[in-house]
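**Q** based on what follows, work out the 3D shape:
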Amino acid sequence: MSDSPLISIIDDDESVRLATASLLRSEGYRTELFASAEDFLASDAARFACVVSDIQMAGMSGIDLTGQLLADDADARIILMTARTEEDLHQRAGASGAVCLLNKPFAAEQLLNCVERALTRG
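**A** Model prediction:
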């Protein structure tokens, strides 16, 4: 398992972080959890194979995080998730360069399909 992909999960809702991590770990992925984009950026972001981030958080949004990560590494693999339904937000998320946008609540298979797509992109 030590060579399995490391996936970061960034969400200000602890229950979402824990549930998402549990699902991904059950599929053999390693995970590391962050309560904010700023906490994630303070870590060594380059070591993650994939980033799963909420859009709406205090401080830096998931969309802004996506922009920063892609500016630093054009091959960054980001999955965004949101419970918000505003069309403008969805358009901005879609244009951000993220691999997927998941609407909360989402089915386990939707997340797993997005992770697979992100990890095999290239």
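
**Q** every contact and neighbour count from this point should use C-alpha atoms.
**A** Fine.

**Q** assign the spatially most central residue of the chain to helix, strand or coil.
**A** Nearest residue to the geometric centre of the chain (CA atoms, centre = their mean): residue 52, 1.2 Å. Following DSSP: H, G, I helix; E, B strand; the rest coil, residue 52 is assigned to strand.

**Q** wait, it sits on residue 7?
**A** Yes: under the criterion of CA atoms under 8 Å, residue 52 makes contact with residue 7 at 7.3 Å.

**Q** in what helix or strand does the closest residue to residue 35 other than its chain neighbours lie?
**A** Nearest non-adjacent residue to residue 35, counting by CA to CA, 6 or more residues apart in numbering: residue 12, 4.6 Å away. Residue 12 belongs to no helix or strand when assigned by DSSP states H and E.

**Q** gap between residue 12 and residue 112?
**A** 21 Å (CA to CA, to the nearest Å).

**Q** neighbour count for the two, which is higher?
**A** Neighbours per residue, other CA atoms under 10 Å: of residue 12 and residue 112, the larger number sits with residue 12, 18 against 14.

**Q** this one as well, want them side by side:
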Amino acid sequence: MSFTDQEVCIVDDDASVRTAVGSLVRSLGYGARLFASAEEFLDGRCAADLVICDVQMPGIGGLELLELLRARHDPVPFIVITAFLQDVVARRATAAGASCVLGKPFQANVLIRCIERALAAPPDHTHV
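**A** A predicted model of the protein is given here:
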């Protein structure tokens, strides 16, 4: 798969965050699909190479989405972003196999490093 064939799905109920992260992802040469909720993501499931997802959203939250994907044996790399970064959130995300856990606001270069590391790593099948 070539660099530009990789698709990143961004799931966040905050339109400004979705747009900003999508623009950043596209500027790196990746495809980006934006979803306003976990339910929308699940309904329009793309062949994601990476998911970047907020934790607190109406309906299914980001951690629940990550755990649901792992229960379905989907090892897609997953970056968790949250405005309310707490130890319990970080531990739960890490235990479920999140590649990175970032608190909002985050520096673009930190997210870029997480994206590059997640896409370069082989799928983690230990959490499926």
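
**Q** report the TM-score for the pair.
**A** Here the superposed chains carry a TM-score of 0.91, computed using TM-score structural alignment, normalised by the length of structure 1; 121 aligned residues with a CA RMSD of 1.7 Å.

**Q** state the distance from the residue nearest to residue 35 of structure 1 to residue 81 of structure 1.
**A** Applying CA to CA, the value for residue 12 of structure 1 to residue 81 of structure 1 is 12 Å.

**Q** what do you get for residue 113 of structure 1?
**A** 14 Å.

**Q** same thing with residue 45 of structure 1?
**A** Counting by CA to CA, the gap from residue 45 of structure 1 to residue 81 of structure 1 is 19 Å.

**Q** the more surrounded of those two?
**A** The neighbour comparison of residue 45 of structure 1 against residue 81 (other CA under 10 Å) goes to residue 81, with 23 against 14.

**Q** host element of the more buried one?
**A** If you go by DSSP H and E, residue 81 of structure 1 is part of strand 78-82.

**Q** for that strand, give me the average deviation versus structure 2.
**A** Once fitted to structure 2, strand 78-82 of structure 1 is off its aligned match by 0.4 Å on average (mean CA distance after the TM-score superposition for structure 1).

**Q** and the angle from that strand to strand 50-54?
**A** 20 degrees (axes from the mean of the first three to the mean of the last three CA atoms, to 10 degrees).

**Q** would you list every one of the helices in structure 1?
**A** Per DSSP state H, structure 1 carries helices over the ranges 14-26, 37-41, 62-72, 87-95, 108-120.

**Q** and the last one, which residues are buried?
**A** Burial within helix 108-120 of structure 1, assessed by neighbour count using 16 or more other CA atoms under 10 Å, is assigned to 111, 114-115, 118-119.

**Q** quick one, what contacts residue 122 of structure 1?
**A** Contacts for residue 122 of structure 1 (CA atoms under 8 Å, 6 or more residues apart in numbering) come out as residue 75.

**Q** same check on residue 98 of structure 2?
**A** 66, 77-80.

**Q** most neighbours among the residues you listed, which one?
**A** Neighbour-wise, the contacts of residue 98 of structure 2 (other CA under 10 Å) top out at residue 78, 32 neighbours.

**Q** surely that residue touches residue 50?
**A** Yes: in terms of CA under 8 Å, residue 78 of structure 2 counts as a neighbour of residue 50; the distance is 5.8 Å.

**Q** what touches both of those two?
**A** Contact criterion CA under 8 Å, 6+ apart; residues shared by residue 78 of structure 2 and residue 50: residue 118.
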